[in-house]
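**Q** have a look; sequence and predicted model below, questions after that.
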Amino acid sequence: MFKLLVIEDDATLFNEVKDRLSQWSYDVFGISDFGNVMQEFSEIKPDLVIIDIQLPKFDGFHWCRMIRSHSNVPILFLSSRDHPTDMVMSMQLGADDFVQKPFHFDVLIAKIQAVLRRVYNYNTEAVSFKTWCGAAVDYERNTVSNDEGSVELTKNEMFILKLLIDQKNKIVSRDHLINSLWDDKRFISDNTLTVNVNRLRKRLEEIGLGTFIETKVGQGYIAIEEEPS
């Protein structure tokens, strides 16, 4: 049974979400002290976090930053705020998806299932380790390491990198990446993929690999394999 932590201060909405998700056999937890979210997060050890942006004391962006500084657990924002910058900000902070209120519960459940399936199922594949451009890519630990150091990626970042290096030196279309990451692209902004890829590049730049993910305008992205010297 997956444990879901719902960081939502609207008690009526939280209870409704909890009731509906419990019907799908999820173990749902809430927050009792919105000034001490990280302690409750650490105690619960959830498999997925659903978080609102507008919260008492500190907003959801703050808690997303705090969670990301300690964990790569998947995060899904649930918010009535609909400005594109809010969605972009959530992705830049490492969120896996964004659901806008009001929402249909079937959409929420589909997104939760897609994230959980992507995060906790793809690591069961036989291949858990690859080399790329002289770096060790560890799918189980979500790390990329080379002589310049090691970076830890979020689940989305590693999933994108895996899709690209599985087809290294070949263009992977935006549609393929979106359909692989999110089951129903009708609910996904095209900018969401761009933000995720840019965040992946920024992380890879820390160990000198940012330029090896190239954008092919109007087509998609390509992972370049470093030519041997």
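**A** Sure, I can see it.

**Q** CA atoms for contacts and neighbours, from now on please.
**A** Will do.

**Q** neighbours of Lys216, how many?
**A** By other CA atoms under 10 Å, 13 other residues sit near Lys216.

**Q** how about it, what does it touch?
**A** The contact partners of Lys216, by CA atoms under 8 Å, 6 or more residues apart in numbering, come to Ile171, Ile222.

**Q** so what's the residue count around Leu200?
**A** 21.

**Q** what helix or strand is Gln194 on?
**A** You called it Gln, but residue 194 is Thr. helix 190-205 (DSSP states H and E).

**Q** what helices and strands are in contact with that helix?
**A** helix 84-92, helix 155-166, helix 174-181 (3 or more CA pairs under 8 Å, 6 or more residues apart in numbering; DSSP states H and E).

**Q** closest one to Leu204 among those?
**A** helix 155-166 (10.1 Å; CA to CA).

**Q** quick one: the closest one to helix 190-205, angle?
**A** 80 degrees (axes from the mean of the first three to the mean of the last three CA atoms, to 10 degrees).

**Q** alright, now check it against this:
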Amino acid sequence: MQKIMIVEDDPKIAEHLQDYIDNYGFDVTRVTDFEHVMDAFHTVKPDLVLLDINLPRYDGYYWCRQIRKQSICPVIFISARIGEMDQVMALENGADDYITKPFHAEVVMAKIRSQLRRAYGEYAAKAEERVLEKFGLELFPERLELSYHKQTVSLSKKEADIIESLMERYPRVAGREDLLEKLWDDIAYVDENTLNVNITRVRKKFQELGITDAVETVRGAGYRLHVSWSKEAEG
């Protein structure tokens, strides 16, 4: 039975979520001690976390960063904050998705199922080790690592998926719709800006490896891996 951990300080909302998700056969735990969220995380070992932003003492961004230091389990923010920058910050701090309040429980359930499929189910990465190589780049999808000239950076699952698509399709364009379908099973519920944020995060990972302009935006189509820098490096 898969485990869902709810970190929400409004008891009515938390109880509503717990009751609804429990009806679908999940093992649901509500956190009530908001100063020791990571203690609960280590005890429960959840397969997915539902996380509010406005929490006592430390906010949800903080707790998401703590989770990301130790786990790549899916994290979905549920918040009354509807601003675009709030969603950007959530993704930048390691979230996999964002739901605004008030919400429909059916949408929450659809997003939970989608993230669980991506992380553990039919769409999850295979257990065997794979390596994708292109012009000095080495992507290890199962390790969530990208290497270039003996330097390595860690990736989130979505960052690895985007880079994998770019490498597999090169020199063709990876279309926006194709990327959305690869990253999110239920694209009807995905904000267009969410992909933009994840592309920005991918570009930052390349920059950490000393690679600039690695992801080319093809207007009206999508994105393409730009490898002129690697050809010069090899020469």
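**A** The structure has been received and is ready for your questions. Note that the structure is a prediction, hence the values are computed from the model and not measured.

**Q** format the helices and strands packed on helix 190-205 of structure 1 as CSV; extra columns: mean neighbour count and distance to Phe105 of structure 1.
**A** Formatted as CSV, those follow (neighbours: other CA atoms under 10 Å; distance: least, CA to CA, whole Å):
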stretch, mean neighbour count, distance to Phe105 of structure 1
helix 84-92, 17, 19
helix 155-166, 20, 23
helix 174-181, 16, 20
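
**Q** ok, which of those helices comes nearest Phe187 of structure 1?
**A** helix 174-181 (10.6 Å).

**Q** after superposition, how close is that closest one to structure 2?
**A** On superposition with structure 2, the average gap between helix 174-181 of structure 1 and its aligned counterparts reaches 1.7 Å (mean CA distance after the TM-score superposition for structure 1).

**Q** quick one: contacts of that helix?
**A** Ala114, Val115, Arg118, Asn156, Phe159, Ile160, Leu163, Lys185, Leu193, Gln219, Gly220, Tyr221.

**Q** counterpart of the fourth one over in structure 2?
**A** When the two structures are superposed using TM-score structural alignment, Asn156 of structure 1 falls opposite Lys158 in structure 2.

**Q** corresponding residue for Leu137 of structure 2 in structure 1?
**A** Per TM-score structural alignment, Leu137 of structure 2 is aligned with Ala135.

**Q** residues near that match, how many?
**A** Close neighbours of Ala135 of structure 1, defined as other CA under 10 Å, add up to 18.

**Q** also Val195 of structure 1?
**A** Counted with other CA under 10 Å, Val195 of structure 1 comes out at 19.

**Q** tell me the spacing between the aligned residue in structure 2 for it and Lys182 of structure 2.
**A** In structure 2, the position corresponding to Val195 of structure 1 is occupied by Val197, as judged by TM-score structural alignment. Computed as CA to CA, to the nearest Å, the Val197 of structure 2 to Lys182 of structure 2 distance reads 16 Å.

**Q** thought the match of Asn156 of structure 1 was touching Asn198?
**A** Yes. Applying CA atoms under 8 Å, one finds Lys158 of structure 2 in contact with Asn198, separated by 7.4 Å.

**Q** check contacts around Val151 of structure 1.
**A** So Val151 of structure 1 contacts Thr143, Val144, Ser145, Arg203, Leu204, Glu206, Ile207 (CA under 8 Å, 6+ apart).

**Q** sorry, that was for Phe34 of structure 2
**A** Per CA under 8 Å, 6+ apart, neighbours of Phe34 of structure 2: Val7, Asp9, Leu55, Pro56, Arg57, Tyr58.

**Q** check Ile72 of structure 2 too.
**A** So Ile72 of structure 2 contacts Ser156, Lys157 (CA under 8 Å, 6+ apart).

**Q** for Leu225 of structure 2, same thing?
**A** So Leu225 of structure 2 contacts Leu166, Met167, Tyr170, Pro171, Val173, Ala214, Val215, Glu216 (CA under 8 Å, 6+ apart).

**Q** need the counterpart of it in structure 1.
**A** Using TM-score structural alignment, Leu225 of structure 2 lines up with Ala223 in structure 1.

**Q** from Glu214 of structure 1, how far off is its match?
**A** 6 Å.

**Q** got it, and Phe77 of structure 1?
**A** On the measure of CA to CA, Phe77 of structure 1 and Glu214 of structure 1 end up 29 Å apart.

**Q** swap in Lys155 of structure 1?
**A** 20 Å.

**Q** ok, now Arg199 of structure 1?
**A** Taken as CA to CA, the span from Arg199 of structure 1 to Glu214 of structure 1 is 13 Å.

**Q** higher neighbour count, these two?
**A** Comparing Arg199 of structure 1 with Glu214 by other CA under 10 Å, the one with more neighbours is Arg199, at 20 against 16.

**Q** list the residues that contact the spatially most central residue of structure 1.
**A** The centroid of structure 1 falls nearest to Asp96 when counting by CA atoms, centre = their mean (2.7 Å). Contact analysis of Asp96 of structure 1 by CA under 8 Å, 6+ apart lists Pro74, Ile75, Leu76, Val115, Asn156.

**Q** okay, how far is it across stretch 144-154 of structure 2, tip to tip?
**A** 6 Å.

**Q** can you confirm Ser25 of structure 1 is in a strand?
**A** No. Going by DSSP: H, G, I helix; E, B strand; the rest coil, the assignment for Ser25 of structure 1 is coil, not a strand.

**Q** was I right about it contacting Lys3?
**A** No. In this structure Ser25 of structure 1 lies outside contact range of Lys3 using CA under 8 Å: 9.5 Å.
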